[in-house]
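**Student:** Provided below are the primary sequence and the corresponding predicted coordinates.
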Amino acid sequence: MTGSAVPPSFRLAYVPGVTPAKWVRIWNERLPGIPLNLIAVSAAEASDMLRGRGADAGFVRLPIDRTDLSAIPLYTETTVVVVPKDHLVAAVDEVATEDLADDVVLHPLDDTLDWERLPGRPAIERPATTADAIELVAAGAGLLVVPQSLARLHHRKDLTYRPVTDAPQSRVALSWPEEATTDLVEDFIGIVRGRTVNSSRGRTPAAAQPKSQRSEAGGARRKPAAGKPTGKSARGGSGGPKGGKRGKPRRRS
């Protein structure tokens, strides 16, 4: 691949709740000459952005239409219910959906959970976004069930959250256009999968080679110094000086 064909930057989209900082840091260490640009996108718009080549890859929430997109599932989030701190739920460690049956449970239009049956009582109107729903929870208008990362993202001092044991869970994946699996996409896949520098498509920085050389040089320094035992028997004739011999201590009679 010629240098002129390498794009000037790598565009990485990410949905709310995903924190790509760790992977961005590793990218900057390994590929300092290629800037990584972050693009915040809603969960509903992430797939269309990738298909339209608005980003080279992106962190999305599954399920997505994978007709022309590749995806590597990365992790599954705990689902929690967000409640006011004085709510009864705040007094327990976890709840089941049936425990929310008497409460109004908000269902925002950008909800990412794949519900078969919504918990609790429905609100009169669905909030437009998760952020709007959080404001309604703080106002005492209902509760909200979301992936834990979204509860943390919209943290408020007057709210808390607890795990919901039987709620659907949200899976986060790395996705990219199937027909645009470039070298840079492969590099980022390697970073996300935890590949080392030496195993990531052979793109070993120049700084890695001296380390190997230093390792070999270090092996030479581990040779025993003059005058010290070399592992041969002390009775083998011309070894070190006699003062260097060590035997078992004699028992006193």
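**Tutor:** Yes, it's here. Keep in mind the model is a prediction, meaning the values are calculated, not measured.

**Student:** going by C-alpha atoms from here, please, whenever you check contacts or count neighbours.
**Tutor:** OK.

**Student:** just give me the neighbour total for the closest residue to Asp114 other than its chain neighbours.
**Tutor:** The shortest distance from Asp114 to any non-neighbouring residue, by Cα to Cα, 6 or more residues apart in numbering, is to Pro168 (6.3 Å). The number of residues packed around Pro168, counting by other Cα atoms under 10 Å, is 18.

**Student:** then this one, side by side with the first:
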Amino acid sequence: MTDSADSPSFRLAYVPGVTPAKWVRIWAERLPDTPLTLLQVTPAEATDVLREGAADAALVRLPVDRTVFSAIPLYTETTVVVVPKDHVITAAEEITLEDLADEVVLHPLDDVLGWEKPPGEAAFERPATTEDAIELVAANIGVLVVPQSVARLHHRRDLTYRTVVDAPRSDIALSWPEDATTDLVEDFIGIVRGRTVNSTRGRAQQAPAAAERKGERERGKPQSGGAARKSPARGAQKSGGTKSGGTKSGGAKGGGRRGTGGGKPRRRS
């Protein structure tokens, strides 16, 4: 009986707002015998699960500690402000931070934009979570500035959002412990980077092996056919090129001497 603990698997953590469905589908097509387990975590928990080995890789929001983790930036999100549908801000398609100067801008404790103080007026206290802040927006207590994917995640019929063109933005990246770049991590890197299944930039351990096999084939070619192909050329230079038609003993110099000796008329005395 096979121990399921010995079966290979890949554990991928991801933060709210990130949708890994496309990459998970490609993984299932390419590695059907290796299950991929998803683990949703808060932005604060993302690097902790990697350190503890609870996940092999994670889709995180930058920054991460680059002395410990490797990271491949994937995309940058648009920042939006979430407001009630009847809010005056909805009259414009895009706004600036200056347009929020007179608004109460909520700043949840799990904020992912990284600013010390958002624009506008501060609320009486900071909401514990983004979800709590959304509830306050719905109660007309303030507005909330978040990445667009987070606004979509917490969608409500009575709320909408508008792009804030000059607000800080959030970068999404694939990250994993630098000292734990496994074959399965390499496989997932290839998927998120859009490599095809036949890409030559596959697993790190497969590339040297393929190169070595190619080198063996290349080394074998000159031994079997290279010398035989060169021999006729050398023979042609010795037998045909020099003796019969070459410039050293051929007709150009010989013909010239015959013309000089036999074609010039004798002078009569």
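**Tutor:** Perfect, I can see it now. These numbers were taken from a predicted model, which means no experiment stands behind them.

**Student:** returning to what we had before: which residues touch the residue nearest to Asp114 of the first structure?
**Tutor:** 79, 113-115 (Cα atoms under 8 Å, 6 or more residues apart in numbering).

**Student:** most neighbours among those, please name it.
**Tutor:** Going by other Cα under 10 Å, Thr79 tops those with 24 neighbours.

**Student:** what is the burial count for Phe188 of the first structure?
**Tutor:** Neighbours of Phe188 of the first structure (other Cα under 10 Å): 22.

**Student:** so which residues of the first structure form helices?
**Tutor:** 21-30, 46-51, 130-138, 148-153, 183-192, 208-221 (DSSP state H).

**Student:** turn these into JSON lines, columns for distance to Leu38 of the first structure.
**Tutor:** Rendered in JSON lines, the data for those read as follows (distance: least, Cα to Cα, whole Å):
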{"stretch": "helix 21-30", "distance to Leu38 of the first structure": "9"}
{"stretch": "helix 46-51", "distance to Leu38 of the first structure": "13"}
{"stretch": "helix 130-138", "distance to Leu38 of the first structure": "21"}
{"stretch": "helix 148-153", "distance to Leu38 of the first structure": "17"}
{"stretch": "helix 183-192", "distance to Leu38 of the first structure": "13"}
{"stretch": "helix 208-221", "distance to Leu38 of the first structure": "28"}
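
**Student:** so which of the contacts of Pro168 of the first structure are in strands?
**Tutor:** Thr79 (DSSP state E).

**Student:** so who does the residue found closest to Pro163 of the first structure once you drop the neighbours it is linked to in the chain touch?
**Tutor:** Leaving aside its chain neighbours, Pro163 of the first structure sits nearest to Val80 (4.1 Å; criterion: Cα to Cα, 6+ apart). Contacts here follow Cα under 8 Å, 6+ apart; on that basis Val80 of the first structure touches 145-148, 151, 161-164.

**Student:** 6 Å - rerun?
**Tutor:** Val80 of the first structure is in contact with 145-146, 148, 161-164, counting by Cα atoms under 6 Å, 6 or more residues apart in numbering.

**Student:** by neighbours, which of the residues you listed wins?
**Tutor:** Highest neighbour count within those: Val145, with 29 neighbours (other Cα under 10 Å).

**Student:** identify the residue spatially nearest to that one, adjacent ones excluded.
**Tutor:** Distances taken as Cα to Cα, 6+ apart place Val81 nearest to Val145 of the first structure, at 4.2 Å, with adjacent residues excluded.

**Student:** so that neighbour makes contact with Thr160?
**Tutor:** No: counting by Cα atoms under 6 Å, Val81 of the first structure does not reach Thr160; the two are 8.4 Å apart.

**Student:** which one's more surrounded, the two?
**Tutor:** Val81 (25 against 19).

**Student:** quick one: that one and Ala180 of the first structure, what's the gap?
**Tutor:** Val81 of the first structure sits 38 Å away from Ala180 of the first structure, going by Cα to Cα, to the nearest Å.

**Student:** give me the residues contacting stretch 22-42 of the first structure.
**Tutor:** Against stretch 22-42 of the first structure from outside (Cα under 6 Å, 6+ apart): 9-15.

**Student:** what do you get if the cut-off is 10 Å, keeping everything else the same?
**Tutor:** By Cα atoms under 10 Å, 6 or more residues apart in numbering, the list of residues contacting stretch 22-42 of the first structure from outside reads 6-16, 18, 20-21, 46-47, 49, 54-55, 58-61, 110, 129, 184, 187-189, 191-194, 197, 203-205.
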